[in-house]
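Participant: Mind looking at a prediction? Sequence and model below.
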Amino acid sequence: MFQSFEETARPDQGPARLEALRAELAREGLDGFIVPRADAHQGEYVAPHDERLAWLTGFTGSAGYCVALTDRAGVFVDGRYRVQVKAQVADVFTPVDWPETGLAAWIAEALPGGGRVGVDPWLFSVDQMRRLREGLDGVEVVACENLVDRIWADQPAPPMGTVRAHPPEFAGEAHEDKIARLAGGLGPAEACVLTLPDSIAWLLNIRGSDIPRNPVPHGFALLNRDGSVELFMAREKLAELGDHLGSRVSVLPPEGFVAALATLGGPVQIDPASCPVAVLDSLDRAEVIEAEDPCLLPKACKNDAELEGSRAAHLRDAAAMVRFLAWVDAQAPGDFSEIDVVRRLEAERAASNMLRDISFETIAGSGPHGAIVHYRVTESTDRKVQAGELLLVDSGGQYADGTTDITRTMAVGDPELVDEETRAAFTRVLKGMVALSRLRWPEGLAGRDIDVLARAALWEAGLDYGHGTGHGVGAYLSVHEGPQRIARTGTVPLRPGMIVSNEPGFYREGAYGIRIENLIAVSEAPALPGQTVARMLCFETLTWVPIDRRLILPSLLSEPERRWIDDYHARVLERVAPLLEPQDRAWLEAACAPL
C-alpha cells in the first residue's frame, strides 16, 4: 500500500512555475493571486486534482497558502510545518509563520499603495473572504478563474471514485431518520446547503473514494425542510448503491448545482465557515441564513453502534501495531530504513483482511526526521534507522467499523544509548497524555479549557509543542473531524460520544521528535460520593498499544501516574494478547511489565 511519493514540485521547478503564474497575473491585470490548499467542497483533504499549492510550491502539508505577488511569493504554514517547508520549497518562495502573520497583514505590507489580488471564489469560504477583505483596506480582492489551473498542463482529472452504502450495523441510524431529524431542526430555512464531503457521507450513510485515505465522495447537497435531499453528484459514481438512497433523495448532475442555487427563493441556510464564496454569490435571489452545518455535531457525537465499531477497530489495529513493534525491536539498527518501517506496518494492518485503507500517509521519522511533525518519507529522504535514535511512527487504519490514529515513539537498539535529557522530555510528554486520560471535568468545558493539562509538565521545563493536543476523529470517515478539538482554539464543548486524539509532543529540530497518541472517547463519568456537580464527563481510552517504558524516567512520575501507566499496560496485555501468536505475545508481556 506504500506509495513512493516525490515532491509535486521539485525546488528546481518552482521558479518556472512561479514565472508562468506571474505571466497570468500580467495578462489579468492583477498584482497577486492567492493559492490555498483547498477545493470547492472546503474539506481538509483534497484530491490530486486540487493539489495546486503543492504543484506550485512543492509544499505538501495539509494546510497553508501561497500568496504570489509580482515581486515576492510567501508560503504560509502553521507550527506543524515550519521545518518541513524549509526543505520543500524553492528559494523563490519565502516561508511565513501563519497564523502569527495573517494573509491580509502580509499583503497589505507588501502592497502599501494598494492593488488587485485575485482569488478563486470556490476555494475560499465566506468567513475566510470576509476576514481577508476586512484586513485589506486599499487592496481589492478580485474573484477570478483559477490561474494555477491555466498553467498546470498535466493537472489530474477530478476524482470519480465509486460510492458504496455504509451498513446500518455500523452507522447505527438509518439515513432516512437522520434526514428527517436534521430537516426538522432547520427552523425558518427552507433549505440548507451542504458542501463538506464527510457531512454528506454521514447524512446519507454512504462512503466514497474521491479523497486519498478518506472514504468520502465529492458532491454537493441541499437538505430541504420537507425532508427531501437533492444530491448533486455524478451518477456513474453511484452505480453500486442500488436503491439505497430511496425516494427522498434526488440525484442531479453536479454541473447543475449553481443553476439550482440561483432558483432558490429562500430562506437558505449556509455555514459561513465552510460554504464557498461562489455558493453565496449564486444565491442572489435568496434570503440567506448563516448557521453551523447541521451535520457537524450529530456526526461528532457517535452513537452506540459507532462507538462499539470503533472499539472493535482499535483492538484489531492494536494487534497489528504490537506485531509491528515486536518486528522493530527484532531488527538490527542500521539494517532497516524508514520506508521499511512504513511497508511493514501497513502490511501488518492489511493482514487482518479487514483494512479498507490507511487513514493517512504513515509518518515514520527517525532521528532528526522525527522533529518534522508531519514528515512523509520519500525515496529521496529515506534514511537508515540507527542505534540510539528515537523512531516516531504516527499511523492509522480505515476499517468499515472505525477509524484509528496512533503515535508511538520508541528507542532503536540499546535504549541505554538514549541520553537522560531525551528520556526526560519523553516522560514529560507522557505525563501530559496521562493527565488528559485521567481527567474528570464538569460538563460544558471545551478543548481550550483542558489543553493546558497536556502541556503543564513540559512548561515546567521550558518546553512546548507547536500543534494542537487533539483533533476529532470520524467513524470510518475523516481521521481529522470537527468541530471538537483539544487546543487553545477549541471552543466547542466536549460532549459524550465525541472521539478525540490525545497527542502531546516535543520536537528538537535536527535531533529527534517525540509524540505519544491515543484516541479517547468522551463519556459520562460515574458519580462520586458527595459529588455536587450535576454531571461530570471523562474519557474512555480506545487505543491499546504499549508505550515504550524503556524511555520513561520513573523519578519524574507521581504515584497516580505510575499506577495509571501500569494499569494501562495490564489492560493492553489482557485485551491484545489473545489476538497474537506466541512469539508476539511474549514480546507484549515484556513490554507491558510494571514500571
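Facilitator: That came in fine, so what should we check first?

Participant: use CA for all of it now, contacts and neighbours both
Facilitator: Noted.

Participant: okay but Phe360 is in contact with Gly396, surely?
Facilitator: Yes: the pair Phe360 / Gly396 is scored as a contact, 6.6 Å apart, by Cα atoms under 8 Å.

Participant: which one of those two has more residues nearby?
Facilitator: Gly396 (26 against 19; other Cα atoms under 10 Å).

Participant: Nearest spatial neighbour of Tyr65, chain-adjacent residues omitted?
Facilitator: In this structure, Tyr65 finds its nearest non-sequential neighbour in Pro36, 4.3 Å apart by Cα to Cα, 6 or more residues apart in numbering.

Participant: OK, contacts around Ala319?
Facilitator: Each residue near Ala319 by Cα atoms under 8 Å, 6 or more residues apart in numbering is listed here: Val576, Leu579, Leu580.

Participant: List the contacts of the last one.
Facilitator: Taking Cα under 8 Å, 6+ apart as the definition of contact, the neighbours of Leu580 are Ala319, Arg323.

Participant: From Val277, how far off is Cys192?
Facilitator: Separation of Cys192 from Val277 (Cα to Cα, to the nearest Å) stands at 15 Å.

Participant: still on that earlier bit, count the residues that sit near the residue nearest to Tyr65.
Facilitator: The number of residues packed near Pro36 is 22, by other Cα under 10 Å.

Participant: cool, and Gln531?
Facilitator: Neighbour count of Gln531, defined by other Cα under 10 Å: 9.

Participant: Then Ala305?
Facilitator: 17.

Participant: Have a look at Cys192 and Val277 and say which one is more surrounded.
Facilitator: Between Cys192 and Val277, counted using other Cα under 10 Å, Cys192 has the larger neighbour count: 27 against 22.

Participant: another structure for you, compare them:
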Amino acid sequence: KRDAVALITFMAELEKKVKSNVYMTEVSAALDLKTERMKGLYNRGLSFNSISAVGSNGAIIHYSPSNLTNKQITTSEMYLLDSGGQYLDGTTDVTRTFHFGTPSKYEKECYTRVLMGQVDLARFKFAKTKFGPYGREIDAIARRPLWEVGLQYRHGTGHGIGMFLSVHEGPGRISLSHAPFESDSPLDDGQFFSDEPGYYEDEQFGIRLENIFMVKEVETTYKFPNTTFLGFETVTLVPYESNLINYDLLSQSQVDWINDYHKRIMDTIGEELRVNKPEAYNWVAARTRPITRTVSSSTVTYPSFALLSTILISLFVWV
C-alpha cells in the first residue's frame, strides 16, 4: 500500500512534467522516485537499482540508466520503469510501461498482449498435489497472447520475492527453463512471486508489466474429494496505462479482472490519496475507471495451444 502511494504520486508528477515540456531523463526520474519512496514509513531504500528506460533503451531487458546512455522522457516514445523498495515489513518489485503521447497501433497491441498474459496468469487456478505444480508448468499461460501472433520474450515470467531480503529469492520460480530439482520447488500456499511478462522490440521499445502476487488457497465452484486448489492474489496496487490498451483485444473475463483490480486499488488507497495527495488521486482515478469492450466476445478467439502444451508438460512431469 505505501509503496503504491509513492509510485503513483511520482508517476502523476512525472507525467505532468513531461507533458509540460519539463526536461526529465531516465536518471533524474529514477532519482525522483527514490526520493519519493524514502518518505514512506519503514522504508530502507531501494530493493534494486531502478530500470528507467526510454524507447530503445527499454528493449535492453536489464538496462541500467547512466550518464552515458541517459535519454530524455518525451511524449513520443515509450517509457519503461521497473523499480522496488525495501521496507521493514516487506520488499516490492513493480514494473509499468507508459506512453505520454500517441502510441502506434503496433505498440498498443504489444502492450495489450503483455497485459493479457499477466492477467491470464493472475486468474489461473490449479490443483495442489505432492508433485507440484512447478512454475515451469504454468509459465506458458502468460506467453500465450504473444505466441498467438508470433511474439516472445526471453526471460522467465516470475521469480520469488523475499521479505526485507532479496528481491529475487528462490527456490521457486515461474520460468520455462527446467532447473535441477534440488534448486526448484513447487508452488505452495503463502509464497510470493512476480508476474512479469514483457515484449522487447530491438532498437525500438520495451514493454514489461510486473505485479507481485501471493499463492493462496481459492474457492471453486465444485469440490473434488481431498483436493486443494490454489490461485493467486495480486498485492501490487498500481493501475495500468489506459493510453496503451486496445480494449477490443481483451476477453470479457480479462476486462472483468482488470476492472475488479482497479476498483480494489481505489478502495484500498483512494481515500488516502484524495485527502493527502489530490493530484495523485486525480491521476489514479482517471486510470481506474471501468473499461468496456466494443466487440462481442464471439469475435475474439483464444487458441488453447499454449494451455494444452502446459497440461502435457505437467502430465509428463507428474507421471
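Facilitator: The structure has been received and is ready for your questions. Note that the coordinates shown come from a computational prediction; the quantities given were computed from them, not determined experimentally.

Participant: Need the TM-score between these chains.
Facilitator: Once superposed, the chains reach a TM-score of 0.84 (TM-score structural alignment, normalised by the length of structure 2), with 278 aligned residues with a Cα RMSD of 1.3 Å.

Participant: Next, see which of the contacts of Ala319 of structure 1 are matched by contacts in structure 2.
Facilitator: Counting by both residues aligned by TM-score structural alignment, their matches' Cα atoms under 8 Å, structure 2 reproduces these contacts from the contacts of Ala319 of structure 1: Val576, Leu580.

Participant: Turn the contacts of Ala319 of structure 1 into CSV, including secondary structure.
Facilitator: Output for the contacts of Ala319 of structure 1, formatted as CSV (DSSP: H, G, I helix; E, B strand; the rest coil):
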residue, secondary structure
Val576, helix
Leu579, helix
Leu580, coil
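
Participant: Now which residue in structure 2 aligns to Asp449 of structure 1?
Facilitator: Using TM-score structural alignment, the partner of Asp449 of structure 1 in structure 2 is Glu137.

Participant: rewinding a little: please look at the residue nearest to Tyr65 of structure 1 and Trp55 and confirm they touch.
Facilitator: No: here Pro36 of structure 1 does not reach Trp55: they are 11.6 Å apart, not a contact under Cα under 8 Å.

Participant: Determine the residues that are contacts of both of these two.
Facilitator: Between them, Pro36 of structure 1 and Trp55 share no contacting residue under Cα under 8 Å, 6+ apart.

Participant: Alignment lookup: Ser177 of structure 2 to structure 1.
Facilitator: That one, Ser177 of structure 2, aligns with Thr489 by TM-score structural alignment.

Participant: Contact partners for its match?
Facilitator: Gly447, Arg448.

Participant: would it count as being in a strand?
Facilitator: No: read with three-state DSSP, Thr489 of structure 1 is coil and lies in no strand.

Participant: Adding distance to Gly388 of structure 1 as columns, could you present the contacts of Ala319 of structure 1 in a markdown table?
Facilitator: Shown next, in a markdown table, are those (distance: Cα to Cα, whole Å):
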| residue | distance to Gly388 of structure 1 |
| --- | --- |
| Val576 | 28 |
| Leu579 | 31 |
| Leu580 | 28 |
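
Participant: Among the contacts of Ala319 of structure 1, pick out the one closest to Arg311 of structure 1, please.
Facilitator: Set against Arg311 of structure 1, the nearest of those by Cα to Cα is Val576 (12.3 Å).

Participant: number of nearby residues for that closest one?
Facilitator: The tally of other residues near Val576 of structure 1 (other Cα under 10 Å) stands at 20.

Participant: Structure 2: which residue goes with that one?
Facilitator: Val576 of structure 1 maps onto Ile269 in structure 2, by TM-score structural alignment.

Participant: The match of Ser177 of structure 2 and Ser199 of structure 1, how far apart?
Facilitator: Counting by Cα to Cα, the gap from Thr489 of structure 1 to Ser199 of structure 1 is 22 Å.

Participant: again with Val373 of structure 1
Facilitator: Distance, Val373 of structure 1 to Ser199 of structure 1, using Cα to Cα: 28 Å.

Participant: ditto for Pro529 of structure 1
Facilitator: 41 Å.

Participant: do the same with Ile206 of structure 1
Facilitator: Distance of Ile206 of structure 1 to Ser199 of structure 1, computed by Cα to Cα: 10 Å.

Participant: Then Asp464 of structure 1 would be within a helix, right?
Facilitator: No: applying three-state DSSP, one finds Asp464 of structure 1 to be coil, outside a helix.

Participant: Could you report the neighbour count for the counterpart of it in structure 2?
Facilitator: By TM-score structural alignment, Asp464 of structure 1 lines up with Gln152 in structure 2. Using other Cα under 10 Å, the number of residues around Gln152 of structure 2 comes to 17.

Participant: Gln152 of structure 2 contacts Tyr199, correct?
Facilitator: Yes: contact criterion Cα under 8 Å: Gln152 of structure 2 and Tyr199 qualify, at 6.6 Å.

Participant: Who are the contact partners of the residue nearest the centre of structure 1?
Facilitator: Most central in structure 1 under Cα atoms, centre = their mean is His480, positioned 3.1 Å from the mean C-alpha point. Residues near His480 of structure 1 by Cα under 8 Å, 6+ apart: Glu44, His471, Gly472, Val473, Gly474.

Participant: again, but for Leu345 of structure 1
Facilitator: Contacts of Leu345 of structure 1 (Cα under 8 Å, 6+ apart): Ala320, Met321, Phe324.

Participant: Quick check, Ala446 of structure 1 in contact with Gly490.
Facilitator: Yes: taking contacts as Cα under 8 Å, Ala446 of structure 1 lies within contact range of Gly490: 6.3 Å.

Participant: what's the helix or strand hosting Leu121 of structure 2 in contact with?
Facilitator: Leu121 of structure 2 belongs to helix 105-123 when assigned by DSSP states H and E. Helix 105-123 of structure 2 has contacts (Cα under 8 Å, 6+ apart) with 138, 141-146, 195-199, 207-210, 213, 231-234, 244-247, 249-250, 254, 257-258.
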